[in-house]
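**Q** coords below, sequence missing:
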């Protein structure tokens, strides 16, 4: 015999030709055998699709989206949606207000004018310390005090540093003019303490005594004070950039003229100033004294251009006119 053989084959006793209708009970039990078969089938399918090598597992891991990246993308989409909504609201408001797409240009001069005029509007008292050498008196302070007048009262007090033994006699006129009013300091909004100190031609304005920050050069101090003073004397507020640039160049020339070491260099700079004045009445070309006139007038008095052989006829008339206008004899 090669294998098991059935001796008898039984015939089915009952033949089910039709599907039986099961009774509808209140509670119906699950088919235990069918659930077991389904679990085995799912397990076999999972084993077939599971990667067998490490490289396949890495590829599958890289293809899976990270939750952090998904959250970041969702956040970005939400922000973009908010920006789009905000843009639509602004467009709707612009249409209601009947405004153009381009906002109206705001003049920078108005902004600068409001910032510059704070010292006059707020009434805040400013105290400034200036160190100057008796050999290079800051005549520009006298000129500013005369020029500003009651529009911005300027008070000046003088002190002598230990590095200066005695003031020269040629400063008597300067001191009498700059401190002629004892009550000026009480009502002034800008108080300057002038310390006579051996600092050479580099007049210093102490901005921060704690940090030892100084502004050197009389023309640079003039730039600083012009921003604090009345707006009409601040050349930086001019609507014409060419005028502001020209005045800046004149101030730089005065800065170099006060530090000349040779006669030839001084004559060259004075000739440049003669050309700038030309046939005009003032250095800025207007009808009144400007910061440039004050700077040139002060440096001429410091270097003592006498007997004025280097000055043109127009420059001599200009110098005399400035001295008379500022009420300080040359």
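**A** Received it, and whenever you're ready, just let me know what you need. Small disclaimer: the values here were computed from a predicted structure and weren't measured.
**Q** contacts and neighbour counts: CA atoms only from here.
**A** Will do.
**Q** residue nearest the centroid of the protein?
**A** Nearest to the mean C-alpha position of the chain, counting by CA atoms, centre = their mean, stands residue 112 at 13.0 Å.
**Q** Surely it and residue 237 touch.
**A** Yes - assessed by CA atoms under 8 Å, residue 112 is found in contact with residue 237 at 6.9 Å.
**Q** by contact count, what packs against the host helix or strand of residue 268?
**A** Here residue 268 sits within helix 263-277, counting by DSSP states H and E. Contacting helix 263-277 under the criterion 3 or more CA pairs under 8 Å, 6 or more residues apart in numbering; DSSP states H and E are the following elements: helix 241-257, helix 313-325.
**Q** residues of the last one that come out buried?
**A** Put plainly, it is helix 313-325. Within helix 313-325, the residues that qualify as buried are 315, 318-319, 322, counting by 16 or more other CA atoms under 10 Å.
**Q** how far does that helix sit from the chain's center?
**A** The chain centre lies 40 Å from the centre of helix 313-325; the measure is CA atoms, centre = their mean, to the nearest Å.
**Q** Next, the angle from it to helix 263-277.
**A** Counting by axes from the mean of the first three to the mean of the last three CA atoms, to 10 degrees, helix 313-325 points 80 degrees away from the direction of helix 263-277.
**Q** So which other helices or strands are in contact with helix 313-325?
**A** Looks like helix 313-325 contacts helix 263-277, helix 291-303 (3+ CA pairs under 8 Å, 6+ apart).
**Q** Point out the most buried one among those helices.
**A** helix 291-303 (a mean of 22; mean count of other CA atoms under 10 Å).
**Q** contact partners of it?
**A** Outside helix 291-303, the residues that touch it by CA atoms under 8 Å, 6 or more residues apart in numbering are 135-140, 143-144, 218-219, 222, 226, 233-235, 247, 250-251, 254, 257-258, 282-284, 319, 322, 330.
**Q** one more structure, for comparison:
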């Protein structure tokens, strides 16, 4: 085999560069003290127990600090960890974890003590009508602060659009539960929703944004009736993939399916108006299917527009 010259001779002095940070060798024994406590005089078992007591004491201090900050900033936590000091004869630690209840997970507002911010970007050439309907429904459940803006990327925006999502400016921001900002601008793949820039990616598409807002309005939508929720998701996917983003053949097929569905019921899913009706109505309007819609769909649209939550939408049609 090839002969390789040793990097340094055995027993020789190695000169390390002095331009880098010095790091302790991983094979050296660990220090005999932790946080100023010297355990070198103790036997191995006692030293291990003493180290554990020191660590648990530090954990207790951290917990006290977190508890104080929680009370100071009124933060609701989802998990509580409690550390108990070990007995002298046997080192042990007990931890109790309180799991978040299912009810607290149903709505993003359930675990939030501050205002819930939402920013939606939408194209004025394709206004998301379902969001206007859901906005009216959102106001019935929460105190909402809503404002509209026009981005420099668009011009000649219908003045009515800037008035669709506006309310709550008469009172201070802190007195509201939800803050909704609607920005009219050029967007490539449909409306965009951003809730927390540090924790999420953009939610894209009118249907997906409608799903999010609907879970604020009806936190138990997914758990109360699984079959109904699954049927709703199926129709929402059809609205997105075949009506809004599909070709003419797919749009006609979906409209026919909707017409057949409405022969037996007044509403698409369940016995009352829901998120699905609002999204399908908007999808039909954006795909220019309203004027040519079959009889049952026409009757269904009249029932929709007769509802108070459609009052603002009617000003655009």
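**A** Nice, I can see it. Computed from a predicted model, the values in this text were never measured in an experiment.
**Q** before we move on, back to that, ok, the buried residues of helix 313-325 of the first structure vs residue 181 of the first structure, which is closest?
**A** Residue 181 of the first structure lies nearest to residue 322 out of the buried residues of helix 313-325 of the first structure, by CA to CA, at 22.0 Å.
**Q** Pull up the aligned stretch in the second structure for the helix holding residue 268 of the first structure.
**A** Mapped onto the second structure using TM-score structural alignment, helix 263-277 of the first structure covers residues 248-262.
**Q** returning to what we had before: show me the contacts for the residue nearest to the centre of the first structure.
**A** residue 237.
**Q** same question, residue 189 of the second structure
**A** 204-205.
**Q** separation between it and residue 287 of the second structure?
**A** According to CA to CA, to the nearest Å, residue 189 of the second structure and residue 287 of the second structure sit 15 Å apart.
**Q** what's the span of stretch 150-164 of the first structure from first residue to last?
**A** End to end - CA to CA - stretch 150-164 of the first structure spans 33 Å.
**Q** pretty sure residue 173 of the second structure is touching residue 146, no?
**A** No - the pair residue 173 of the second structure / residue 146 is not scored as a contact, 10.1 Å apart, by CA under 8 Å.
**Q** about what we covered before: so can I have a markdown table of the helices and strands packed on helix 313-325 of the first structure showing distance to residue 213 of the first structure?
**A** Below are these laid out as a markdown table (distance: least, CA to CA, whole Å):
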| stretch | distance to residue 213 of the first structure |
| --- | --- |
| helix 263-277 | 30 |
| helix 291-303 | 23 |
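**Q** Figure out which of these is closest to residue 93 of the first structure.
**A** Of all those, helix 291-303 comes closest under CA to CA, at 47.0 Å.
**Q** Specify, as a residue range, where the top helix by length along the first structure falls in the second structure.
**A** Scanning the first structure for the longest helix, with DSSP state H as the assignment, gives helix 67-97. Under TM-score structural alignment, helix 67-97 of the first structure corresponds to no residues of the second structure.
**Q** for that helix, packing partners?
**A** With contacts taken as 3+ CA pairs under 8 Å, 6+ apart, helix 67-97 of the first structure sits against no other helix or strand.
**Q** Relative to residue 222 of the first structure, how far out is the nearest residue to residue 314 of the first structure once chain neighbours are set aside?
**A** Of all residues not flanking residue 314 of the first structure in the chain, residue 279 sits nearest, at 6.4 Å (CA to CA, 6 or more residues apart in numbering). Distance from residue 279 of the first structure to residue 222 of the first structure, counting by CA to CA: 25 Å.
**Q** So between the two, which is more surrounded?
**A** residue 222 (21 against 14; other CA atoms under 10 Å).
**Q** if we can go back for a sec, list just the one of the helices and strands packed on helix 313-325 of the first structure that sits closest to residue 95 of the first structure.
**A** helix 291-303 (47.8 Å).
**Q** Read off where that closest one ends up in the second structure.
**A** Against the second structure, helix 291-303 of the first structure falls on residues 275-287 (TM-score structural alignment).
**Q** what about the residue nearest to residue 314 of the first structure, distance to residue 318 of the first structure?
**A** Taking CA to CA, one finds residue 279 of the first structure at 10 Å from residue 318 of the first structure.
**Q** that older thread, between the buried residues of helix 313-325 of the first structure, which is closest to residue 160 of the first structure?
**A** Distance to residue 160 of the first structure across these (CA to CA) is lowest for residue 322, with 28.7 Å.
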